[in-house]
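Undergrad: Task: produce atomic coordinates for the following.
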Amino acid sequence: MFVRIVKLSFHEENIATFLENFEANKEKIRNTAGNRFLELYQDKNNKSIFFTYSYWETEDDLENYRKSPLFNEVWSFTKKLFNDKPEAWSVDKLVSLV
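TA: Just a heads-up that it's a prediction; the model follows:
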């Protein structure tokens, strides 16, 4: 399993639109084959910056999602709202204390 972190930055006037679309699609994304966890964070100092954290069983699971109609629909909608280029990282979790 690995973690996918995506940084998204929006024009201030598009934040509500992004949040509405995320709300409408979050369960579909979370229920994608291989997805084990999904969270959305908002930066405390810059309310235009968001991060998604998702846990994936395999890289193939993430790639299958990225090639899916759901991803294409969500990403096509979301990318029109950006004020900066998104950034993404795939990382392995080394330690987790709960």
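Undergrad: Could you use CA atoms for every contact and neighbour count after this?
TA: Will do.
Undergrad: Val6: what's it in contact with?
TA: 51-53, 86-89 (CA atoms under 8 Å, 6 or more residues apart in numbering).
Undergrad: please give me the structure for this one as well, since I'd like to look at both together:
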Amino acid sequence: MFIRIVKMGFQPEKVETFLSDFKSIKTKVRGFEGCLFLELYRDKSNTNQFFTYSYWENEQALENYRNSDLFKVVWKNTKQYFNQKPEAWSVDKLVSLD
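TA: Below you'll find the model as predicted:
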């Protein structure tokens, strides 16, 4: 399993637009071949800061998504609302407790 965390900061006046956009595409992203899990988090103190957290079958599945027409549309729309450079991490899960 391949885990990707992306941190994004938005212009405060564009947050609601981003949330609306995310609501309309989240099922398509989650349904993309190889995507096993998708969540969106919002920072409690800096409310224009968001994080996506996704699980992929493997690194190639994420790359397939990143090279897809879906991603190109999503990223083009999303990046216009940024107020800072996004950051991304690829991580391995070491421990999970229920």
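Undergrad: Could you tell me the TM-score of the two chains?
TA: Once superposed, the chains reach a TM-score of 0.99 (TM-score structural alignment, normalised by the length of structure 1), with 98 aligned residues with a CA RMSD of 0.4 Å.
Undergrad: hang on, the earlier thing: if you rank the contacts of Val6 of structure 1 by neighbours, which is first?
TA: Looking at those with neighbours defined as other CA atoms under 10 Å, the largest count falls to Phe51 at 19 neighbours.
Undergrad: now the counterpart of Asn46 of structure 1 in structure 2: how far from Pro12 of structure 2?
TA: In structure 2, Asn46 of structure 1 lines up with Asn46, judged by TM-score structural alignment. The gap separating Asn46 of structure 2 from Pro12 of structure 2 is 10 Å, by CA to CA, to the nearest Å.
Undergrad: Look at these two and report which has more neighbours.
TA: Taking other CA under 10 Å, Asn46 of structure 2 and Pro12 do not tie; Pro12 has more neighbours (14 against 10).
Undergrad: Next, the contact list for the closest residue to the more buried one other than its chain neighbours, please.
TA: In space, and not counting its chain neighbours, Pro12 of structure 2 is closest to Asn48: 5.7 Å by CA to CA, 6 or more residues apart in numbering. Residues in contact with Asn48 of structure 2 (CA under 8 Å, 6+ apart) are 9-12, 15, 42.
Undergrad: Taking the residues you listed, tell me the two that lie furthest apart.
TA: Spatial extent of the contacts of Asn48 of structure 2 (CA to CA) is set by the pair Gln11 and Arg42 at 13.9 Å.
Undergrad: So which elements touch the helix or strand hosting Phe37 of structure 2?
TA: Secondary structure from DSSP states H and E places Phe37 of structure 2 in strand 35-42. Contact analysis of strand 35-42 of structure 2 by 3 or more CA pairs under 8 Å, 6 or more residues apart in numbering; DSSP states H and E lists helix 15-30, strand 49-56 as its packing neighbours.
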